[in-house]
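Participant: pasting a predicted model and its sequence here:
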Amino acid sequence: MTQETGLFIYGIVPSDVEPTPDAEGVGTPPAEVTAVRHGELAALVSEIGLEEPMGRPADLTAYESLLDGTAEVAPVLPVRFGTVVTGEDAVHDLLAAHHEQFADALTEFEDRIQFTVHGRFDEQEFIGELLAGNADAAALADQVRGRPEIESREQRIRLGEMISQAVELRREAENRAMIDAVDGLVVANAPRQPSHELDAVNVAFLVGADDEEEFVRAVEEFAEQRRDLIRMRLIGPLAPYDFVSAHQLVE
């Protein structure tokens, strides 16, 4: 029995953008990526079996790699991961229905790219700093030190709550400080939800090509100032996932 297929849509690009010959799509084996064009727009797509399981780590990696690689050479509007349509006619319908919005957004993202700054507190350093500056927390730490967990459960819970609250407050401050540190070097910022209880910084930035080097230097300086307390990562360049609402139009 022949398996029914559809088209997996990765993103929207200007009509003159061509997938690279080595571009690999989702699926096993990796599917060939092609462009379906309509007017000034094109959609990057690949064929996929409608019954084929999707959402494996390799699929998400293929999706992100294709979009991030494209974003380095042309503006791209990421479409929500997992968007599959029945065929080229459906892609043409999508591009026709939202042609003006997509074209305007592509113009907006010309020569702009996303970077994400993610940092995580070093747990021992953070707790040490907290205990040194908070007498109540230090007293609780003394009360639980060396005692069985069952005997000091109440104190441990209270100490844990104090640490959690301190992390949250410090995280808000560090996110604000990160945004201030690159003020004037970015087009927009988008604070993100923490991905871990010890997250210190998690902010996406939309950066113009002319400001990219200075932006990276500013982030490196920010990280160096906090290197004993926060383990920082600069992720990018990326497609503008946090700044594009195009995916909402195809849900």
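Facilitator: The structure has been received and is ready for your questions. Numbering: from 1, shown residues only.

Participant: for the rest of this, base every contact and every neighbour count on C-alpha atoms.
Facilitator: Will do.

Participant: show me the contacts for residue 27.
Facilitator: Applying CA atoms under 8 Å, 6 or more residues apart in numbering to residue 27 gives the contacts 48, 52, 54, 59.

Participant: mind listing which of these are in strands?
Facilitator: Of the positions in the contacts of residue 27, residue 48 sit in strands, assigned by DSSP state E.

Participant: which of the contacts of residue 27 has the most neighbours?
Facilitator: For the contacts of residue 27, the largest number of neighbours (other CA atoms under 10 Å) sits with residue 48, at 25 neighbours.

Participant: distance check, that residue against residue 122.
Facilitator: According to CA to CA, to the nearest Å, residue 48 stands 43 Å off from residue 122.

Participant: got the contact list for the helix or strand residue 63 falls within?
Facilitator: Under DSSP states H and E, the secondary-structure element containing residue 63 is helix 57-71. Residues from elsewhere that reach helix 57-71 (CA under 8 Å, 6+ apart): 10-11, 19, 23-27, 76, 78, 81, 113, 237-240.

Participant: next up, a second structure to put side by side with the first:
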Amino acid sequence: MTVYTYALTLRDHPLRLDGLSGVGAPPTPLRTVLAGPLCAVVSDVSEEPHPTERDIGAHHDVQQRLMESGVVLPLRFGATALDDDAVRSALEEHADDYAERLRRLDGCVEYSLKAAQEARQPHDHIRDGEADSEAGSRPGELGVPDARPRLQALASGVTEAFRPFTREVKPGAPSGEDFLNVSFLVSSDQDELFIASEMSLAHQMGEDFDFRLHGPLPPYSFA
């Protein structure tokens, strides 16, 4: 058997995990490995886990439940150790570091914000049968030479607009049609303000932009 680790938390965490099942086929009961003030939530697996929809969902559900009732240091899917002694040794060896991370994340969740520019249909740039001379600077014209710097500047502006409501910000590399991919660490006392600000900004930007906010999430990007 291999030990699969979902998250680290503090020894006094309520650990309300009733009704949840872990990863693996078949899943084994969730349990804890303790070391000083730290606690690792684990289960046994018979082989290295594969990122199936079911197992990814189980991994996420455990972390979400832990996050609802206390601070959590979430681990990425697939974290395993040889046995309980290996988990306990890691907790002891990095005790100060883990305790500091948990302190920093206490009372916080992560929000992930992505944004893309909605492409316009060609006929949107035709007025009375004539080409619109300003088409090159209109939203949706991603192919014009100045589009990328303009969108990069826009991404920076959007990120800075949310900084007053966040503890930490971690930009990511946009993919596909997105020009913005950023994660925010948000404390519970700023949560409602952050969400309201995102809704307000998306409304101000209008239908030319597609904003997708995901959260609250376990703070993967800041763990």
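Facilitator: Arrived safely. None of the values given here were measured: they were computed from a predicted structure.

Participant: what TM-score do we get after superposing?
Facilitator: In this superposition the chains share a TM-score of 0.85, using TM-score structural alignment, normalised by the length of structure 2; 214 aligned residues with a CA RMSD of 2.7 Å.

Participant: how many neighbours does the aligned residue in structure 1 for residue 200 of structure 2 have?
Facilitator: Applying TM-score structural alignment, one finds that residue 200 of structure 2 aligns to residue 221 in structure 1. Taking other CA under 10 Å as the criterion, the count of residues near residue 221 of structure 1 is 13.

Participant: and residue 221 of structure 1, how far from residue 122 of structure 1?
Facilitator: With the distance defined as CA to CA, residue 221 of structure 1 ends up 18 Å from residue 122 of structure 1.

Participant: before we move on, the earlier item: how near is the match of residue 200 of structure 2 to residue 244 of structure 1?
Facilitator: As for residue 221 of structure 1, its distance to residue 244 of structure 1 is 28 Å (criterion: CA to CA).

Participant: same thing with residue 61 of structure 1?
Facilitator: Residue 61 of structure 1 is 19 Å from residue 244 of structure 1, where distance means CA to CA.

Participant: can you give me the strands in structure 2?
Facilitator: Listed in chain order, the strands of structure 2 (DSSP E) span 2-10, 31-35, 38-45, 73-74, 80-81, 108-117, 126-127, 130-131, 168-171, 178-187, 209-217.

Participant: pick the most deeply packed of those.
Facilitator: strand 73-74 (a mean of 26; mean count of other CA atoms under 10 Å).

Participant: structure 2: which residue goes with residue 16 of structure 1?
Facilitator: With TM-score structural alignment as the criterion, the equivalent of residue 16 of structure 1 in structure 2 is residue 12.

Participant: who's in contact with that match?
Facilitator: residue 37.

Participant: for it, give its distance to residue 86 of structure 2.
Facilitator: Between residue 12 of structure 2 and residue 86 of structure 2 the distance is 22 Å, computed by CA to CA.

Participant: try residue 183 of structure 2
Facilitator: 32 Å.

Participant: can you check residue 7 of structure 2 too?
Facilitator: 15 Å.

Participant: again with residue 94 of structure 2
Facilitator: To residue 86 of structure 2, residue 94 of structure 2 is 12 Å away according to CA to CA.

Participant: who has more neighbours out of these two?
Facilitator: When residue 94 of structure 2 and residue 86 are compared on other CA under 10 Å, the one with more neighbours turns out to be residue 86, at 13 against 10.

Participant: quick one: what's aligned to residue 171 of structure 2 in structure 1?
Facilitator: By TM-score structural alignment, residue 171 of structure 2 lines up with residue 191.

Participant: what's the closest residue to residue 186 of structure 2 other than its chain neighbours in contact with, if anything?
Facilitator: The shortest distance from residue 186 of structure 2 to any non-neighbouring residue, by CA to CA, 6 or more residues apart in numbering, is to residue 166 (4.7 Å). For residue 166 of structure 2, the contact set (CA under 8 Å, 6+ apart) comprises 184-187, 190, 194.

Participant: Throw those into CSV and include distance to residue 207 of structure 2, thanks.
Facilitator: Compiled in CSV, the contacts of residue 166 of structure 2 are given as follows (distance: CA to CA, whole Å):
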residue, distance to residue 207 of structure 2
184, 24
185, 27
186, 26
187, 29
190, 27
194, 21
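
Participant: and the furthest pair within the contacts of helix 57-71 of structure 1?
Facilitator: Taking CA to CA as the measure, those span a maximum distance of 27.0 Å, between 27 and 113.
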